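Peer 1: any chance you could fold what I've pasted below:
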Amino acid sequence: MRLENRTISTPGASSFWQREWKALWRSKTAYLFIAPLVITVCCILLYPIFKAALMSFQYWYIAKPIGGHPFVGLKNYIEVVRSDYFFKSLGITGIYLAVTVVARFLLGLGTALLLNKKFKGRSFARVLIIVPWAMSEVVACLIFVLMYDYQYGIINHLLMSVNLIDTPISFLGDANYALDAAMLVNVWKGFPFVAIMLLAGLQSIPDELYEAATVDGASGWDKFWHVTLPTLKPVSLVVFLLLVVWTIRDFAIVYVLTNGGPSRATEIFTIFVYRSGFEYYQFGEAAAGGMILLLFSLVFTFIYMKVTKAGDTA
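Peer 2: Predicted coordinates:
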């Protein structure tokens, strides 16, 4: 008796794939429209990330040898962590992150509260407040370089005119002032975004809540603490996390102002990675540092996505 091989068909699976194919075919026009975006993202974002991840496990020569770039495992990561400036750059980044994020948020909140009041010229003030945020980072930094100038800067001139200092200060050339000077530019450049976002949140608060608080005898501080802040909590969390993510990868402001100096006093982690690759030509270590930076960014991005998802489902 001969047994014949027979293919057992599964109608359920077959019908599933048929439905999926029909749905894909019906949506072919939509997929064609988003295809250029997907291809662009893959070319300029996903491929460089994949390439950097691969480089972080290789020893990279300036000129590619015949045998290619050998794999070295975790050696690049170990060398990055063992670097004399790794933890120093992390510490500077932590200070830079904490000060600028908190300062931008508080200054933006105060500005939003002022712009939410009714006064003459409020519309012009709302437009004017966007100027620092809309300005290019490099242009803003070059303006502040002139303002910080040791001999001709307006800041030294004003401080000396009111007798706060006796001699000019080299804000960008002195290790005691350089980081503070860079953080000031970061705060000035970034607080308008916070102000605009929180202003939108303030305008969404119903007037009935403030009227009810007034009837209950609440003071202005009570209204702010028990009505304004709780209502602004969702948008505040989103703005705060965005500031953290953006500040972690900040580079241009500090680089244009001080190039990480003097004496590496302002070398945040992004500049540390840049120098590893483009000054010391340790491209494998630079790629490893970039992956560490990407990991930190992904952690806060994940938190941001969880917060926004929770806000959508609330």
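
Peer 1: contacts and neighbour counts: CA atoms only from here.
Peer 2: Noted.

Peer 1: can you give me the strands for the stretch 201-314 of the chain?
Peer 2: Using DSSP state E, counting those that start in this stretch, no strands are found in the stretch 201-314 of the chain.

Peer 1: what ranges do the helices span in it?
Peer 2: Assigned helices in the stretch 201-314 of the chain, in chain order: 207-215, 220-223, 229-248, 252-258, 269-278, 283-313 (criterion: DSSP state H, counting those that start in this stretch).

Peer 1: how about the fourth one: buried residues?
Peer 2: Under the neighbour-count criterion of 16 or more other Cα atoms under 10 Å, helix 252-258 has 253-258 buried.

Peer 1: the structure of the following sequence is requested for comparison with the preceding one:
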Amino acid sequence: MRNSSLLAFAFVAPAMLVLLLILGWPLVSAVILSFQDVRYVGTEPHWVGFANYIKVLSGSKLLSSIGLSLIWVVANAVLQTMLALAAALALNERFRGAKVARTWIILTWIVPTVVVVMIWRWLFSTSGGMINPLLIQMGIIDRPIGFFASPAGAFATLVFINSWRWFPFITLMLLAGMTRIPGDLYEAARIDGANAWKRFTRITWPLLKPTLGVLAVIGTLLSFNVFDIIWLLTAGGPANGTRTMPVLIYETAFKGYRLSEAATVSVIATILLLAFALITARALDREEN
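Peer 2: The predicted structure is shown next:
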């Protein structure tokens, strides 16, 4: 038994060493940088201790970005889960073209971010876009509106765009979970007279909970770290209404030329995400046990 454990460790050790170098060293470097005073690359570092943490934690920008990041994560989680669950339930049914639909739904996920941004910026444009004329024809609005003109509107629009891009990934994960549910359970439920809603609430939803738990962790980590879509569409505006923590880190480092403060915010973000992952992992273990 001991020899088997040593052999397993020998096979895993090279991969763990590479992972430690790729992830561990940048993290350690960021922690060291957060205790120094470095404004931009190439300047001589000076040790300042916890001065950066005191400055960052006492400012209003960090609390505001944390709040926006939490709202961003929750809003994306709710919308993505709703879209993915509806799509997965539809694709799980047997119909002509189901295999093609399951293949093509992943298209929005593999499209490059720059292309996604260009498409949606044009669609939501007040001059030449398609969304405003469509809403006017449907009678929902009487004149074009600027989706990125206000902080709340820009934030909601970004949540929609990001959810549109990422929900196919969650759909595929849910489909994989649904394929593991025995079909005999549904047949027995139909024989007992259970309708579609009862089959979903009594069979599908309970058996999908482990998959949803894992997706909650992965989705939260991915959504929290989204930077490209936000920066390319709003750059954190208007009026800092979409300045989440990744955007704040970028602004502090490359627009404010304060690398040490940016590293401090990065360390704080890492601690928050690590705490969330540990708490969620323990909660999932308790449910399984």
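
Peer 1: report the TM-score for the pair.
Peer 2: TM-score of the superposed chains, computed with TM-score structural alignment, normalised by the length of structure 2, equals 0.90; 288 aligned residues with a Cα RMSD of 2.6 Å.

Peer 1: of the helices of the stretch 201-314 of structure 1, which is nearest residue 45 of structure 1?
Peer 2: helix 283-313 (12.4 Å; Cα to Cα).

Peer 1: same for that closest one, what does it pack against?
Peer 2: helix 47-55, helix 75-82, helix 229-248, helix 269-278 (3 or more Cα pairs under 8 Å, 6 or more residues apart in numbering; DSSP states H and E).

Peer 1: the second one: what's the following helix or strand?
Peer 2: Yep, that's helix 75-82 of structure 1 we're talking about. Tracing the chain past helix 75-82 of structure 1, the next element assigned as helix or strand by DSSP states H and E is helix 86-115.

Peer 1: buried ones in that following helix?
Peer 2: Neighbour-count burial for helix 86-115 of structure 1 [16+ other Cα under 10 Å]: 86, 88-90, 92-94, 96-97, 99-101, 103-105, 107-113, 115.

Peer 1: go on, stretch 136-149 of structure 2?
Peer 2: 144, 147-148.

Peer 1: just the ones in helices from these, please.
Peer 2: The members of those all map outside helices under DSSP state H.

Peer 1: including distance to residue 246 of structure 2, could those go into CSV?
Peer 2: Output for those, formatted as CSV (distance: Cα to Cα, whole Å):
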residue, distance to residue 246 of structure 2
144, 31
147, 22
148, 19
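
Peer 1: out of the residues you listed, which one sits closest to residue 206 of structure 2?
Peer 2: The nearest one, if we look at the buried residues of stretch 136-149 of structure 2 relative to residue 206 of structure 2 and count by Cα to Cα, is residue 147, at 37.9 Å.

Peer 1: pretty sure the closest one contacts residue 157?
Peer 2: Yes: contact criterion Cα atoms under 8 Å: residue 147 of structure 2 and residue 157 qualify, at 6.6 Å.

Peer 1: how about the nearest residue to the one residue sitting closest to the centre of structure 2, chain neighbours excluded?
Peer 2: Among the residues of structure 2, the one closest to the centroid is residue 223, at 1.6 Å (Cα atoms, centre = their mean). Spatial nearest neighbour of residue 223 of structure 2, chain neighbours left out: residue 73 (5.7 Å); criterion: Cα to Cα, 6 or more residues apart in numbering.

Peer 1: so what does the one you found match up with in structure 1?
Peer 2: Alignment note (TM-score structural alignment): residue 73 of structure 2 maps to residue 97 of structure 1.

Peer 1: can you tell me how far its match sits from residue 242 of structure 1?
Peer 2: The gap separating residue 97 of structure 1 from residue 242 of structure 1 is 12 Å, by Cα to Cα, to the nearest Å.

Peer 1: where's the residue nearest to residue 223 of structure 2 relative to residue 31 of structure 2, distance?
Peer 2: From residue 73 of structure 2 to residue 31 of structure 2 the distance is 25 Å (Cα to Cα).

Peer 1: read off where stretch 169-189 of structure 1 ends up in structure 2.
Peer 2: Under TM-score structural alignment, the match for stretch 169-189 of structure 1 is residues 145-165.

Peer 1: any chance of the helices of the stretch 201-314 of structure 1 in JSON lines, with distance to residue 194 of structure 1 too?
Peer 2: JSON lines is the format used below for the helices of the stretch 201-314 of structure 1 (distance: least, Cα to Cα, whole Å):
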{"stretch": "helix 207-215", "distance to residue 194 of structure 1": "22"}
{"stretch": "helix 220-223", "distance to residue 194 of structure 1": "21"}
{"stretch": "helix 229-248", "distance to residue 194 of structure 1": "7"}
{"stretch": "helix 252-258", "distance to residue 194 of structure 1": "18"}
{"stretch": "helix 269-278", "distance to residue 194 of structure 1": "23"}
{"stretch": "helix 283-313", "distance to residue 194 of structure 1": "16"}
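
Peer 1: for residue 157 of structure 1, find the nearest of the ones you listed.
Peer 2: Residue 157 of structure 1 sits nearest to helix 252-258 of all the helices of the stretch 201-314 of structure 1, at 19.6 Å, using Cα to Cα.

Peer 1: list the helices and strands that closest one packs on?
Peer 2: In terms of contacts (3+ Cα pairs under 8 Å, 6+ apart), helix 252-258 of structure 1 is packed against helix 137-147, helix 178-203.

Peer 1: point out the most buried one among those helices.
Peer 2: Neighbour counts (mean count of other Cα atoms under 10 Å) averaged over each of those peak at helix 178-203, with a mean of 21.

Peer 1: just want the angle from that helix to helix 229-248.
Peer 2: Relative orientation of helix 178-203 of structure 1 versus helix 229-248 (axes from the mean of the first three to the mean of the last three Cα atoms, to 10 degrees): 140 degrees.

Peer 1: helix 178-203 of structure 1 against structure 2, how far on average?
Peer 2: Average distance, helix 178-203 of structure 1 versus aligned residues of structure 2 after superposition (mean Cα distance after the TM-score superposition for structure 1): 0.8 Å.

Peer 1: can you give me how far that helix is from the chain middle?
Peer 2: 13 Å (Cα atoms, centre = their mean, to the nearest Å).

Peer 1: residues in contact with the nearest residue to residue 188 of structure 1 once chain neighbours are set aside?
Peer 2: Spatially, and ignoring its direct neighbours in sequence, residue 188 of structure 1 is nearest to residue 132 (6.8 Å; Cα to Cα, 6+ apart). Going by Cα atoms under 8 Å, 6 or more residues apart in numbering, residue 132 of structure 1 touches 140, 188-190, 192.

Peer 1: TSV for those, including distance to residue 282 of structure 1?
Peer 2: Listed next are the contacts of residue 132 of structure 1 as TSV, based on distance: Cα to Cα, whole Å:
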residue	distance to residue 282 of structure 1
140	31
188	34
189	32
190	33
192	38
